[in-house]
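Q: Build me a model:
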Amino acid sequence: MSPEYKQPAEEERRQLVVDQLRELTKRVETAERRVTQVENALCAVAQEASDVSVSHACNRCEKSLLIVRNGSMRCPRCNYSRSM
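A: Next up is the predicted model:
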């Protein structure tokens, strides 16, 4: 009987990294699709609400989009507000 061939340790590590990158790529692509879905739903909800729209990211905290209503923009995360 001949012994079973095993890949060198470096090749095993390389394959592990390749597999991890493939999995990470799939997760990022899934997250990007989900973010697009949420953005589309948020914009649709804002359009259906009276006199409300969604604007760009908050310049102060950058953790939320600004809500535009009655001539002012407000961040629901940090409460930054300014009139337009």
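Q: When you work out contacts or count neighbours from here on, use the C-alpha atoms and nothing else.
A: Fine.
Q: tell me which element the residue positioned nearest the centre of the chain is part of?
A: Nearest to the centroid of the C-alpha atoms of the chain, with distances taken as C-alpha atoms, centre = their mean, sits Val35, at 5.0 Å. Per DSSP states H and E, Val35 falls inside helix 9-48.
Q: centre of the chain versus the next helix or strand after that helix, how much separation?
A: Once the chain leaves helix 9-48, the next helix or strand it forms, by DSSP H and E, is strand 52-57. Centroid displacement of strand 52-57 relative to its chain, using C-alpha atoms, centre = their mean, to the nearest Å, is 17 Å.
Q: Neighbours of Arg60, how many?
A: 12 (other C-alpha atoms under 10 Å).
Q: let's see this one next to it:
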Amino acid sequence: MTPRHTGVSESRRDRETAARLATLEDRLEAAERQQRLLRTTVAGLVREVGCSLGCQCSRCEGSYTFVKDGSMYCPRCGDREPL
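A: Here you go, the predicted structure:
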């Protein structure tokens, strides 16, 4: 097969790709900053209420668990398991 001619020059496509890549890099950096802020906030909240952050919930996999008083509790699905 021969390549199709799209009417868009190679250099223009390269510039568009570079611009999209730069936008994605900016979005990724912003998401990573937001994730760090949320992680710090959650860790502080967990300390304030007197528990610790456990592992990812094995039942729903949609949240980390809280560990307190000898059990792990998932705030998303309500699953509770003894340690």
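Q: coming back round to it: and the helix holding Val35 of structure 1 against structure 2, how far off on average?
A: For helix 9-48 of structure 1, the mean deviation from structure 2 after alignment is 1.0 Å (mean C-alpha distance after the TM-score superposition for structure 1).
Q: tell me which residues in that helix are buried?
A: Ala46 (16 or more other C-alpha atoms under 10 Å).
Q: what's the answer for stretch 72-84 of structure 1, then?
A: 73-75, 81.
Q: returning to that earlier point: give me the helices and strands touching the helix holding Val35 of structure 1, please.
A: strand 52-57 (3 or more C-alpha pairs under 8 Å, 6 or more residues apart in numbering; DSSP states H and E).
Q: elements contacting the strand it packs on?
A: helix 9-48, strand 65-69.
Q: now those as TSV including distance to Ala57 of structure 1?
A: Listed next are those as TSV, based on distance: least, C-alpha to C-alpha, whole Å:
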stretch	distance to Ala57 of structure 1
helix 9-48	12
strand 65-69	4
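Q: Of those, which is nearest Ser55 of structure 1?
A: Ranking those by proximity to Ser55 of structure 1 (C-alpha to C-alpha) places strand 65-69 first, at 5.1 Å.
Q: State the number of residues packed around Val54 of structure 1.
A: Val54 of structure 1: 19 neighbours (other C-alpha under 10 Å).
Q: Let me see the contact set for Cys74 of structure 2.
A: 57, 63-66, 80 (C-alpha atoms under 8 Å, 6 or more residues apart in numbering).
Q: Quickly name whichever of those is closest to Arg12 of structure 2.
A: Nearest to Arg12 of structure 2 among these, with distances taken as C-alpha to C-alpha, is Ser63, at 43.8 Å.
Q: gap between the closest one and Asp26 of structure 2?
A: The gap separating Ser63 of structure 2 from Asp26 of structure 2 is 26 Å, by C-alpha to C-alpha, to the nearest Å.
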